[in-house]
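> prediction below, plus the sequence it came from.
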Amino acid sequence: MMLLSLLANPVVRPECHHPSLKPMLSTRARRNMIRCAEGISLWLAMVLMLFVHPLYAEARAMESEQPGQLYLVDRKSAWQEPALVLDSRFDVQVTGLLAQTHLTRTFRNTSDVWQEGLFVFPLPEQTSVYGLTMTVGERRIVGQLQPRAQARQNYEKAKQAGQKAATVEQNRPNLFTSRIANIAPGEEVTVEVQYQQPVNYRHGEFELRLPTTLTPRYMPGAPVATPASAWQSGWSLPTTQVADADEISPFTVLPDDVNPGSHRATIQLDIEAGLPVDEVTSPSHPLQVELEGSRATVSPEQGQILMDRDVIVRWRPADNQAPTAALFRQQWQGEDFLMAMVMPPATTGQVLRRELLFVIDTSGSMAGESIRQARSALLRGLDTLRPGDRFNVIQFNSQAHALYTQPVPANGHYLARARDYVQDLTADGGTEMAGALSLAMGMDGSESSGHVQQMVFMTDGAVGNESALFDQIRTGLGNRRLFTVAIGSAPNMHFLREAARWGRGQYTAVHSAAEVDKALGKLFAAMEAPVMTDVEVQWPGNAAQPVPAKPGDLFHGQPLLQVVRGAPSEGELTVSGRLPGGRSWRTSLDLASAAPGKGLDRQWARGRIDAVMDSARLAGTEPDEAAIVELSLSHGVMSPFTSFVAIEERVSRPEGESLNQEAVPTLLPAGSQPGMLRYPQTATFGPLLTALGLVGLMFSLAIVMLSRRQTL
């Protein structure tokens, strides 16, 4: 382009502008021709700009920081024709406070080549995975739990040998990867994952959440170079802060990008509540409910549902039937396991002055319905402030910004300015949570003046560096308590729950705008003060091993939950604590009254594994891998260091047949903006650069013609 501009200048190339070289045309004719050429050039330039804009947008998406009949990704990360169809079925059995789920994934290979499928998917944040089964035709292969490296090695060996194989690995406590090798052309392979999760019980209502997709996570840190030949199964490269970013960044597409028969789920819940149920509802899907006494059969009203949001089911006991205590017992391999639930009395104490820091996520993943929910939640929080309270508002995306340099009194002027500020917030950029936490933790508190220091963190939790953030919360929060609000249709509940736990607070979730008042009302009521502190739990005998070993403070509407191994079958369980105002409280439960339970051994093992991980975090050391593997294998529960693998003995893929690798995407969560789509790289930057070059040529031609006009 610069060369053409120089050529257009008669001072640089006078020979090109010698009068003797001009065409023998009249001045008027030459001017008309130049005007015509200029007009055509401008129109072509506009057309090229319209062509360049989508290419530029695509290129930006490919380099941004930012899971089957189905479009898939090959070794070259190219968008391919349909190869696999993905069907899912959730069969859930709820008994008391635990839910057992059989999650069945069916992969159908509609291509004419052998396939290996890879699918990154979410599970509930307190999941205990305890089984894997692969079915091919009439053949059923039961998976084995093995140390992670050994399971991966056995899977790869079977894959190379042409054997059918499937494996499931844990990437995060709520994020897993499934691989299925050697699916023949036209063949169907079914993989069933069995897991359990605790039922959430708060404020007199039970709730179960089934994730079906995930919000693309922000991966802080600089990208780490990977071998050029490595197959990239996700949209992100590993970074200096998230070493496994490539393993937890499945491609994210629109429902229209997949076949109408793919990424649909069938769901059925069979609930045995153990007490009369008054109603079953859902904020996420219309339900079909068959209710009879303490039993309920529940499924989505529309049948198959799109896997673009969490499925949330709630049930409420009949009037005056809400439990205040419950005991369950299971005998497993000759040992007794018990689960206890105790609800503290609903008492209130002195209303204390508070210093509230509201931290709101305004990153790109919050764009759309999520930022609207977050703004409503924050405005609701401002309404709870009373005279004498102090507050501040901090928003963060790629950077953090505080409305005021320090917390200010909750009076009319400051509150009015804060409301205007919140209503103007928009969502864009990265999710640099660490900077927001540092800014909030670094503010001078008012503890010396009698204010209770609290922080309310509103986010979808879409980050890949959860562990580092937990460390930051644990070491830097000081005397503040952290309360989290999960925003959006598919939030990272593991992060929201654990952040609140390390921050000695509580968490809640806002699934829709209609839920803001209800959810936030309960949270801010709980924030007034803990209902019970100095909680002590005493099991009879000396061999009891409870998890958690030391319960934390309890808030309004929150029960005490503890699972124990080795307690005797008789005797009394005693729970005590301190109520607001310093009053003591104590209650006892007869162990002989325990109802039959199921899965308590797995729940205990999962709690023990979490305790070992917590101990390492507190000590600043690596977790005791050997102890975790031993717990995992002895109780049949997956851990960060163990995986399930199922291998068919016979060889399926003939020697000489190649194996294609395909990464199955997840769907964009409902309410998210297109900016959060994470497509595979469909092309290089060549088309963009070519188009930009053509635009440059057009502008250069315009300069040439303008110079010629001036010489006429």
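On my side now, so go ahead. Numbers count the residues shown, from 1 in each chain.
> can we go C-alpha only for contacts and neighbour counts from here?
Will do.
> report all helices and strands that the lengthiest helix in the chain contacts.
Secondary structure of the chain read by DSSP state H shows that its longest helix is helix 27-63. Helices and strands touching helix 27-63, by 3 or more CA pairs under 8 Å, 6 or more residues apart in numbering; DSSP states H and E, are helix 686-711.
> now the angle from the helix it packs on to helix 27-63?
Here helix 686-711 runs at an angle of 160 degrees relative to helix 27-63 (axes from the mean of the first three to the mean of the last three CA atoms, to 10 degrees).
> strands of the stretch 1-150 of the chain, start to end?
84-95, 98-109, 114-122, 128-136, 139-142, 144-147 (DSSP state E, counting those that start in this stretch).
> out of the ones you listed, which is closest to residue 501?
When the strands of the stretch 1-150 of the chain are compared by CA to CA, strand 128-136 sits nearest residue 501, at 19.0 Å.
> off-centre distance for the closest one?
On the basis of CA atoms, centre = their mean, to the nearest Å, strand 128-136 is displaced by 23 Å from the centre of the chain it belongs to.
> please compare the first structure with the one that follows:
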Amino acid sequence: MPDASRITPPVVAPTEAPVNPVSMHIRLDPGMPLAHLESVYHAVNTEKNAQGIYQLTLQDAQVPANRDFELLWVPAPGNAPQAALFNEQWQGDEYALLMLMPPAPAPAGATARRVPREVIYVIDTSGSMHGDSIIQARAALKLALERLTTADRFNVIQFNHQTSALFSRAVAATADNLQRALSYVDRLVADGGTEMLPALQLALGQQPEQGVLRQIIFLTDGSVGNEQALFSLIHQQLGDSRLFTVGIGSAPNSFFMTRAAQFGRGTFTYIGKVAEVGEKMAALFSKLETPRLTDIEIHWPQDQPVEMWPARIPDLYLGEPVLVALKLQQPNLPLTLTGDAAGVPWQQQVTLRGGAARSGVHQLWARRKIADLMDQRAQGVAEPEVRKAVLDVALTHRLVSRYTSLVAVDKTPSRPADQGLENKALPTNLPQGWSATKVFGSLPQTATASEWNLLVGLLLLACGVLFSRWPGVGFGVRVGPVSDGKAHGGNVL
């Protein structure tokens, strides 16, 4: 991979103490009653006041920065999709954040309508998946296969520096095909480099039959640096498919997998430990089988300009609210939300002044617009045009972006005046659950073994020069019959 050095920084040896300890304090104002609040990977202390605002701190004062921090909260459900609203006035404009929340799950024993599906499972078997990650991925994939029905079709694709598929095309989920797939998954091992593009090309290259819902489930730690090339491929070849990404391990590339799922009109699921596989994958597959609200649209009076992000609203799934950020000029503008709730038309009226006032809504809208502008590069928009548009938004709303930074000048001396500057890559912590020898081997922490190869090459070259200048000494291959130390009718190579 040409950009491997960007995603394989030097790491602290496992025998050394972790660096960059982290502490945090969180103030959470969800704006609605919660059914559940949980810190998934770190123990926290939680306090809630009379206004429904939560204060959270780590139970350990400091923790090593070697895995993601994930805070999960679930709104208290109702019997139908609900909409919550937050708004803010800033520099003469009205900004709003609309949150669509799914209804409560169906009662136990109730059956939901399911459509025939073609499900393509793509699993990363590169060396960075060694250890806990490949164990989690295999368990998740086997659970997925066991949930398929006879009305479904499926295929399994694995990739590292090579890509291969179990079947040439998607096949029916018969007992024989499923058993063959389960045995195939059991034999998967993590080794080799990471070449994700061919795997995505193979998964997106075929379109389903009429009336079949095609879902691609991508299980990976996302250790790639060529995100833009992958985004472009998804944009160009997605068609009517949906792409759902599953992040595996303690330090997945959440940026890539979140944006890939948004490009692919799907969702991102994160699995950080083996114990979560059953619960999280069951929830994922349940929502894939029965989306709660589809074809969502927001309508407003035609004479009122409204700028909305995302421009195309994704489907609403169980346990995952949809957030829509809006900028408008009329503060009391009425909006009408419509959608399809499992075959039943759904509609709700919202007045923007009816929401709770919150600061920072304008910046959230700006971040979403910047993200959309950056994604336009994958759609062929020229970089200078994107840069100009991003600068306008980022400077107006005072945000850090690819083209803007917050600059602070520190005049405190940090080195002796007579000592020169030098560039040095600072090591980070090895992600929790990773194997240093499997990912990096015994080589130095660089992208390739090029320095070692260069050293060996120079040593051999020096030996060659030495032997060529030494009287009576030579080496090579003699061709032809040999007599008294000389070759006749042949050549010396």
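Great, that's in hand. These numbers come from a predicted model, not from an experiment.
> would you give the TM-score for this superposition?
Overlay of the two chains. TM-score (TM-score structural alignment, normalised by the length of the second structure): 0.82; 446 aligned residues with a CA RMSD of 3.1 Å.
> pipe the strands of the stretch 1-150 of the first structure into JSON lines and attach distance to residue 593 of the first structure per row.
Shown next, in JSON lines, are these (distance: least, CA to CA, whole Å):
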{"stretch": "strand 84-95", "distance to residue 593 of the first structure": "17"}
{"stretch": "strand 98-109", "distance to residue 593 of the first structure": "19"}
{"stretch": "strand 114-122", "distance to residue 593 of the first structure": "37"}
{"stretch": "strand 128-136", "distance to residue 593 of the first structure": "27"}
{"stretch": "strand 139-142", "distance to residue 593 of the first structure": "37"}
{"stretch": "strand 144-147", "distance to residue 593 of the first structure": "35"}
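> any chance of a markdown table for the ones you listed, columns distance to residue 406 of the first structure and mean neighbour count?
Listed next are these as a markdown table, based on distance: least, CA to CA, whole Å; neighbours: other CA atoms under 10 Å:
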| stretch | distance to residue 406 of the first structure | mean neighbour count |
| --- | --- | --- |
| strand 84-95 | 48 | 21 |
| strand 98-109 | 45 | 21 |
| strand 114-122 | 39 | 23 |
| strand 128-136 | 43 | 22 |
| strand 139-142 | 59 | 14 |
| strand 144-147 | 50 | 21 |
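> aligned against the second structure, show me the partner of residue 165 of the first structure.
Aligned by TM-score structural alignment, residue 165 of the first structure pairs with nothing in the second structure.
> cool, and residue 641 of the first structure?
Residue pairing (TM-score structural alignment): residue 641 of the first structure is matched to residue 403 of the second structure.
> distance check, the residue sitting nearest the centre point of the first structure against residue 389 of the first structure.
What sits nearest the mean C-alpha location of the first structure, by CA atoms, centre = their mean, is residue 492, with 3.2 Å. Note on residue 492 of the first structure: its distance to residue 389 of the first structure, by CA to CA, to the nearest Å, is 31 Å.
> then residue 275 of the first structure?
42 Å.
> compare the two (neighbour count), which wins?
The neighbour comparison of residue 275 of the first structure against residue 389 (other CA atoms under 10 Å) goes to residue 389, with 19 against 16.
> surely the more buried one touches residue 410?
Yes - applying CA atoms under 8 Å as the test, residue 389 of the first structure and residue 410 come out as touching, 5.5 Å apart.
> what span of the first structure is stretch 128-138 of the second structure aligned with?
By TM-score structural alignment, stretch 128-138 of the second structure lines up with residues 365-375 in the first structure.
> an error on my part: the question was meant for stretch 84-95 of the second structure.
Counting by TM-score structural alignment, stretch 84-95 of the second structure sits on residues 326-337 of the first structure.
> residues touching that stretch, excluding its own?
Contact partners of stretch 326-337 of the first structure, identified using CA atoms under 8 Å, 6 or more residues apart in numbering, comprise 338-342, 563-569, 591, 593-601, 604.
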